[in-house]
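> The sequence and its predicted three-dimensional model are supplied below.
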Amino acid sequence: MRDRIRVAVVDDQELMRSALRMMVESQADLELVGEAADGHDALALVRGRRVDVVLMDLRMPRLDGIQATEIITRELPATRVLALTTFDLDEYAFPAIRAGASGFLLKDARAEEIVDAIRTVHAGHGVVAPSTTRRLIEHVAATPADTGAKAAAIRERLTPRELDMLRELATGDTNAEIAHRLHLSENTVKTHVGHVLSKLGLRDRVQAVVLAYESGLVKRSHPRG
């Protein structure tokens, strides 16, 4: 039997923690390892126990979810954070993703969507609410690009094919869509994506989208470079 995915629930509302707890405990492949009501307690929890995925509320007292996410992903890179919020607003989504969250979903998402997202981020992929994905790309595309140092460093680390794959990732398309466009097998695309993420030290493709635009390798008017 495969090890269960160890999940921590962080939310300042007891009712929400209860709902998330029951959702996690209803799944045979998930294990609830603890709960926290704010960012400080969340840090103590993940530092004291092995946690695979944190369900992180973003608006909390003392230490908010964005600050907690940044610390967790810096100290414990193997721990994935799935940010949950009541508001589908850029001011919450983008800072959470920049802080290192592998996913961003609304709290009113269906239970099966959240459960699937836990499994997805644990597998090393990113999850962003559909309503947020396109705005994320537009937001980072509109951000002034780096002076060139980031782009140069990326070019040194990636092969030409991998550099092309990074630009493809910046479109926000799935592996299947990229494979169809490039006339490649989906497995080949998946392999290239894995190499890109590994060489650049990125957790998932959401981080790759942000880096591609911030480095200037992808321009807003020419999304595929």
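On my side now, so go ahead. Note that the structure is a prediction, hence the values are computed from the model and not measured. Residues are numbered from 1 along each chain as shown.
> going forward, measure contacts and count neighbours with C-alpha atoms only.
Will do.
> ok, the residue nearest the centre of the chain - contacts?
Nearest to the mean C-alpha position of the chain, by CA atoms, centre = their mean, lies Ser102 at 1.5 Å. Residues in contact with Ser102 (CA atoms under 8 Å, 6 or more residues apart in numbering) are Arg80, Val81, Leu82, Ala83, Val121, His125, Gly126, Val127, Arg203, Asp204, Val206, Gln207.
> In helices only, show me these.
Secondary structure from DSSP state H places Val121, Val206, Gln207 of the contacts of Ser102 in helices.
> who touches the longest helix along the chain?
If you go by DSSP H, the chain has its longest helix at helix 186-200. Contact with helix 186-200 is made by 154, 157-158, 161-163, 165-166, 175-176, 178-179, 203-205, 208, as judged by CA under 8 Å, 6+ apart.
> on that earlier part again, by neighbour count, which of the ones in helices among the contacts of Ser102 wins?
Tallying neighbours with other CA atoms under 10 Å puts Val206 at the head of the ones in helices among the contacts of Ser102, with 25 neighbours.
> Identify the residue nearest that one in space, chain neighbours excluded?
Beyond its immediate neighbours in the sequence, the residue positioned closest to Val206 (CA to CA, 6 or more residues apart in numbering) is Gly126, lying 5.5 Å away.
> how far away is the one you found from Ser102?
Distance, Gly126 to Ser102, by CA to CA, to the nearest Å: 5 Å.
> A further structure is provided below for comparison with the first:
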Amino acid sequence: MIRVLVVDDHTIFRSGLRKLLSDEADMRVEDEARDVGEMLTKLRGAPFEVVLLDVSMTGRSGLEAMPSLRAEFPKMPVLLLSMYPAEQYAVVALRAGASGYLTKDAEAEELIHAIREVAAGRRYLSSIAAQRLLLQTASADDDQPPHHKLSAREHQVMLMIAQGISLTDIGKKMFISVKTVSSSRTRILRKLGVESNAELVMYAIRHKIVHG
């Protein structure tokens, strides 16, 4: 039996996953967590075979949580779920230590297959993301687009800025100070080689990180 821990800050989404997996004979949602702190507490208290972890939770994101999770549970299969395109985020996810990456609009059959794959100790990416990763692996580091050199937090801040979210609201969503967000923004602009939010948005559209 594949015992799954679902980590997401939306109750309806967690309930939907519980119902979906209840139809599978070889897996079940054993427990749920609303944030990173609760996730770590649950993992310390009971055995699980797979963690389904949302990328963009309130407070610490799933990506930011990966170092803490890997420090305590280095072999735990973690499948990151997100609304962001796999071809843009999958590489960041794997570099952070995830076992796989899947977008939330994936078909149910693909999610179930992905859970079985990571539970068996394999990695899982959609075909598009896998092709992108192979191309990037074959390229030299100097050929990598600048946004692939952002940290997990910087990547998350970049996405929200590109979506038109204010620095104040980004701080509230991530539970960090506006000063911290502003510092991240400065580093992001420098790394991307742009000088303003408008140029950042154009960069994001050009690299298909967000839709124009």
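Thanks, I have the structure now. Because the structure is predicted, anything quoted here is derived from the model rather than measured.
> How alike are these chains, TM-score-wise?
Overlay of the two chains. TM-score (TM-score structural alignment, normalised by the length of the second structure): 0.61; 142 aligned residues with a CA RMSD of 1.8 Å.
> which residues of the first structure does stretch 65-80 of the second structure align to?
Stretch 65-80 of the second structure falls opposite residues 68-83 of the first structure when the two are matched by TM-score structural alignment.
> Using neighbour counts, pick out the buried residues of the matching stretch.
For stretch 68-83 of the first structure, burial by neighbour count (16 or more other CA atoms under 10 Å) applies to Ala68, Thr69, Glu70, Ile71, Ile72, Thr73, Ala78, Thr79, Arg80, Val81, Leu82, Ala83.
> Can you give me the end-to-end span of it?
One end of stretch 68-83 of the first structure to the other measures 11 Å (CA to CA).
> what does it contact?
39-40, 42-43, 46, 51-58, 65, 96, 99-105, 117-118, 121-122.
> hmm, try it at 7 Å
Here stretch 68-83 of the first structure makes contact (CA atoms under 7 Å, 6 or more residues apart in numbering) with 39, 43, 51-58, 96, 99-105, 121-122.
> and if you look at stretch 8-28 of the second structure?
Against stretch 8-28 of the second structure from outside (CA under 7 Å, 6+ apart): 1-4, 6, 29, 33-35, 53-54, 57-58.
> Centre of the chain to it, how far?
Relative to its chain's centre, stretch 8-28 of the second structure lies at 18 Å (CA atoms, centre = their mean, to the nearest Å).
> Check stretch 122-139 of the first structure too.
The chain centre lies 7 Å from the centre of stretch 122-139 of the first structure; the measure is CA atoms, centre = their mean.
> repeat for stretch 172-186 of the second structure
Relative to its parent chain, stretch 172-186 of the second structure has a centroid offset of 19 Å by CA atoms, centre = their mean.
> Which part of the first structure matches that stretch?
Per the alignment by TM-score structural alignment, stretch 172-186 of the second structure matches no residues in the first structure.
> Stretch 149-156 of the first structure corresponds to what range in the second structure?
The counterpart of stretch 149-156 of the first structure in the second structure, using TM-score structural alignment, is absent.
> Could I get the buried residue list for that stretch?
Lys150, Ala151, Ile154.
> Please go through the second structure and pick out the longest helix.
helix 178-192.
> Where does stretch 120-130 of the first structure end up in the second structure?
Aligned by TM-score structural alignment, stretch 120-130 of the first structure falls on residues 117-127 of the second structure.
> List the contacts of the matching stretch.
Contacts with stretch 117-127 of the second structure, where a contact means CA under 7 Å, 6+ apart, come from Glu49, Val50, Pro77, Ser99, Gly100, Tyr101, Leu102, Ala114.
> In strands only, show me those residues.
Mapping the contacts of stretch 117-127 of the second structure onto strands (DSSP state E) picks out Val50, Gly100, Tyr101, Leu102.
> give me the element the residue lying farthest from the centre of the second structure is part of.
Distance from the C-alpha centroid of the second structure peaks at Ala25, with 27.4 Å (CA atoms, centre = their mean). Of the helices and strands defined by DSSP states H and E, none includes Ala25 of the second structure.
> And it, what's its match in the first structure?
By TM-score structural alignment, Ala25 of the second structure lines up with Ala28.
> just Arg95 of the second structure next, same as before
By TM-score structural alignment, Arg95 of the second structure lines up with Arg98 in the first structure.
> try Asp105 of the second structure
Per TM-score structural alignment, Asp105 of the second structure is aligned with Asp108.
> nearest spatial neighbour of that match, skipping sequence neighbours?
Using CA to CA, 6+ apart and skipping the chain neighbours, the partner closest in space to Asp108 of the first structure is Thr86 (7.2 Å).
> if I look at that neighbour, how far off is Asp38 of the first structure?
Separation of Thr86 of the first structure from Asp38 of the first structure (CA to CA) stands at 16 Å.
> Repeat that for Arg98 of the first structure.
In terms of CA to CA, Arg98 of the first structure sits 20 Å off from Asp38 of the first structure.
> So which of those two has more stuff around it?
Asp38 (23 against 16).
> Helices of the first structure, start to end?
So, for the first structure - with DSSP H - the helices run 14-25, 39-48, 65-75, 90-98, 111-122, 130-142, 149-157, 160-169, 175-182, 186-200, 205-214.
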